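Q: Pasting the sequence and the predicted model now:
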Amino acid sequence: MSAALVSLGLDTPTADYLSTLPGAAGLVPGRVVRVDKGLSTVLTEDGPVRASWSGGVLAAVASDAQASPCTGDWVALRRWPDDRITLEAVAPRRTAIVRAEVGGSSRGQVLASNVDVIAIVAGLIPEPNIGRIERFLALAWESGARPVVVLTKSDLVGDADSIAEDVATAAPGADVLVCSATTGQGLEPVRALLDGNATMALLGVSGAGKSSLVNALAGVELLDVQAIREDGKGRHTSVRRELILLPQGGVVIDTPGLRGIGLQEFGEGLVAAFPDISGLADQCKFKDCVHQTEPGCAVQKALADGTLPVRRYESWVKLQREAAFMARRTDARLRAEAKKEWARQSKGYRRDITPRQ
């Protein structure tokens, strides 16, 4: 593996996969920086290039939207005699941040891939929305990457540590870091997340300070930043997901501000985000307890004696219901697609066996 690709986060299993592709000798490995309507900017050993998608990739995307190349993907490129460059294959993803598609579809949208750390960025002013942080945490845990909560703008408040304690109670298992991109205070623990050429994706709403954080970590102004609006809401600075190689090492994937995160059918992610409630649920008298009025419900008992905050329980219930709803929609979509495929094959079969007149 070349040092340039290793600095981008290339690992041995991915390198081995790319090297064993058919015709690998004529392929160029690289990592997707960003995607624009069927074109990808890819960073290779020799620098960035623009690549269109091959027929094989387009066919894969047609059958599964999640096969679409995304920021963070490791890919194989082919250079043609007429100077065209095509993206021929996408390596299997170690981790993937997947949310439900905008518009309520049951299909998933991959926001970024091959991420080691997901930094859920929230500004300390206005005070962070803990329910939203819990939602981001469920998404992050499900991805397979390590979640971390980064609270920014500590220079603008006097009770940053107190707010961080409140956030920490809603983020068991995830570190909560407090920093200021303006003064540099608290940046070293954040920068340490990138040790070993790690890739860190930033998730958060507009105005959380993601672009300012990238600039502070880089030590130079790589991204434009804007002040928040008078009503406290953020302005969109980043307009697309983009991979950024930092001068001191490590890779950051900056994402546009997300007003909402649609959850898909969550398994381990929701359990990991709410280990306290999951642990209580295991103690319930009945295995099919729905944690409302059943006798012997450990969750309701914890609510009654105050050991489980009502706010956290309500947040968990909301996410559980949403995940269950998306699971039902996915099942219905898969059944409909299977029925259409069966009808298509049956039609072809009848055409093939019908004798010509």
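A: Sure, I can see it. Predicted model only: the values in this text are computed from it and were never measured. Residues are numbered from 1 along each chain as shown.

Q: only C-alpha atoms for contact and neighbour calcs from this point on.
A: Fine.

Q: show me the biggest strand of this structure in terms of residues.
A: strand 27-36 (DSSP state E).

Q: helices or strands up against it?
A: Here strand 27-36 touches strand 39-44, strand 74-79, strand 242-245, going by 3 or more C-alpha pairs under 8 Å, 6 or more residues apart in numbering; DSSP states H and E.

Q: So which other helices or strands are in contact with the last one?
A: Right, the one you point to is strand 242-245. On a contact count with 3+ C-alpha pairs under 8 Å, 6+ apart, strand 242-245 meets strand 27-36, strand 251-254.

Q: For the last one, give me every contacting residue.
A: Same thing as strand 251-254. Strand 251-254 is contacted from outside by 8-9, 71-72, 112, 194, 197-203, 210-211, 214, 238, 241-246, using C-alpha atoms under 8 Å, 6 or more residues apart in numbering.

Q: mind redoing it with 7 Å?
A: For strand 251-254, the surrounding residues in contact (C-alpha atoms under 7 Å, 6 or more residues apart in numbering) are Leu8, Asn197, Ala198, Thr199, Met200, Ala201, Leu202, Arg241, Glu242, Leu243, Ile244, Leu245.

Q: try this one side by side with the last:
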Amino acid sequence: MTYDLQDLGWSSFFTRQIDDDTARPFRVSEVHRSSLTAFSPEGVSRLISPDHETGAIAVGDWVLADDEFRVTTILERQTLLQRRAAGHEVKPQLIAANVDTLFIVSSCNADFNIARLERYLALANAAGSYPVVLLTKADICDNPSEFRRQIEQLPLAPVVETINAKDEADVKAAMNWVKPGQTAAFVGSSGVGKTTLANGMTGDSDVTAAVREADSRGRHTTTSRFLKRMLNGGWLIDTPGMRELQLFDAQEGLDAVFEDLQSLAQQCKFNDCSHESEPGCAVKAALEAGEIDADRVERWRKLERENLYNSESLAQARTRQKTFSRHVKSVMKGSKKRKGR
């Protein structure tokens, strides 16, 4: 089946970036180690990326390619979901690009974690995607409204849908947050029902895995990211379950999620107040008066420290890389001069 550019999510935002009428746009549906799978009005194509590491391209990206299906340009993104990659080295890992709606999936059991939810909300707000929380397994939970209540108590609480992922009406209600041509993505732990939801939204029949009853944890059934057509004309990027989500370059997202605490912090006597022992601290005063939740303040402090550390480390790594590249070019240039004598 083929789609026109508008079906695939093309808009004037991308049109403005092209000054060559012969350019061939493609929407990336899968990222492999040395190649890409992508949609275009001509169908599905395999693209090669000689000038870009595929790690710099995300599922959902729009790219331009030549007649030999070599990527020549990665178009600027409207939104980009990214996190710190696993491991000791601080570097980014791209999750998905050009995502309009971020479905944050959690289940009504031991998987539910308000601190993790705040991380996902910060991720969505930093990227510019609209967050919608999907609380799954409501059909096997004694009191699903309690989980919903915890989310709705958050300042600027996101939209919440409490659903049974196997119920067609519930799945359609979630799909209503994605219009034809728009793109959604899933984030959440393994075992929360993302694959079951994806099957209901796309008509696929991917295999699901059982969840351990002891801790409600599941196994990875989705191991790669794929862009799939939804039954309502939208697009869905299914992602593997995340055991860890480390934030960086997410200050704007944190400011949105913790807007109430940020407003308080602006009333502190000192601009660099750590909100722990400084005199004139508005946050500390609100804590002592019982006006704000101590656990939430601690989560805010933790995420602020994490984001600052990762952002600064990444900036330093990029500076070192640029310095090293300039040094290599200088050495090579000097070597050529000596050879020419």
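A: Structure received. Here the structure is a predicted model, which is why all the values come from computation and not from measurement.

Q: quick one: TM-score?
A: Once superposed, the chains reach a TM-score of 0.91 (TM-score structural alignment, normalised by the length of structure 2), with 339 aligned residues with a C-alpha RMSD of 2.2 Å.

Q: coming back round to it: in the longest strand of structure 1, what's buried?
A: Leu27, Val28, Pro29, Gly30, Arg31, Val32, Val33, Arg34, Val35 (16 or more other C-alpha atoms under 10 Å).

Q: Reformat the helices and strands packed on strand 242-245 of structure 1 as a markdown table; add distance to Ala100 of structure 1.
A: Shown next, in a markdown table, are those (distance: least, C-alpha to C-alpha, whole Å):
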| stretch | distance to Ala100 of structure 1 |
| --- | --- |
| strand 27-36 | 19 |
| strand 251-254 | 19 |
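
Q: where's the equivalent of Gln320 of structure 1 over in structure 2, which helix or strand?
A: Using TM-score structural alignment as the criterion, the counterpart of Gln320 of structure 1 in structure 2 is Glu304. Glu304 of structure 2 is located in helix 294-339, with elements delineated by DSSP states H and E.

Q: ok, now Thr86 of structure 1?
A: strand 85-90.

Q: and the closest residue to Gly233 of structure 2 other than its chain neighbours, what does it touch?
A: Of all residues not flanking Gly233 of structure 2 in the chain, Pro180 sits nearest, at 4.2 Å (C-alpha to C-alpha, 6 or more residues apart in numbering). Applying C-alpha under 7 Å, 6+ apart to Pro180 of structure 2 gives the contacts Asn232, Gly233, Gly234.

Q: The alignment partner in structure 2 of Leu124 of structure 1 and Pro144 of structure 2: what is the separation?
A: Matched across to structure 2, Leu124 of structure 1 falls on Cys108, judged by TM-score structural alignment. Applying C-alpha to C-alpha, to the nearest Å, the value for Cys108 of structure 2 to Pro144 of structure 2 is 6 Å.

Q: intersection of neighbour lists for these two?
A: Common neighbours of Cys108 of structure 2 and Pro144, counting by C-alpha under 7 Å, 6+ apart, are Ala138.

Q: More neighbours: these two, which one.
A: Neighbour count, other C-alpha atoms under 10 Å: between Cys108 of structure 2 and Pro144, Cys108 has more, with 26 against 19.

Q: re earlier: comparing the helix holding Glu304 of structure 2 with structure 1, how large is the average distance?
A: When structure 1 is overlaid, helix 294-339 of structure 2 sits 2.6 Å from its aligned residues on average, using mean C-alpha distance after the TM-score superposition for structure 1.

Q: which helices and strands does that helix pack with?
A: Taking 3 or more C-alpha pairs under 7 Å, 6 or more residues apart in numbering; DSSP states H and E as contact, there are no helices or strands that helix 294-339 of structure 2 lies on.

Q: Now do the helices in the stretch 101-250 of structure 1.
A: With DSSP state H, counting those that start in this stretch as the criterion, the stretch 101-250 of structure 1 has helices at 130-143, 160-169, 187-192, 210-218.

Q: out of these, nearest to Glu45 of structure 1?
A: Nearest to Glu45 of structure 1, of all these, is helix 210-218, at 20.9 Å by C-alpha to C-alpha.

Q: Map Ala112 of structure 1 onto structure 2.
A: Aligned partner of Ala112 of structure 1 by TM-score structural alignment: Ala96.

Q: Around that match, how many other residues sit close by?
A: For Ala96 of structure 2, the count of nearby residues is 25 (other C-alpha under 10 Å).

Q: how close does it sit to Lys194 of structure 2?
A: Taking C-alpha to C-alpha, one finds Ala96 of structure 2 at 16 Å from Lys194 of structure 2.

Q: What of Ser311 of structure 2?
A: In terms of C-alpha to C-alpha, Ser311 of structure 2 sits 30 Å off from Lys194 of structure 2.

Q: which residues sit in contact with Pro247 of structure 1?
A: Ala218.

Q: In structure 2, what residue corresponds to it?
A: When structure 2 is aligned by TM-score structural alignment, Pro247 of structure 1 is paired with Leu231.
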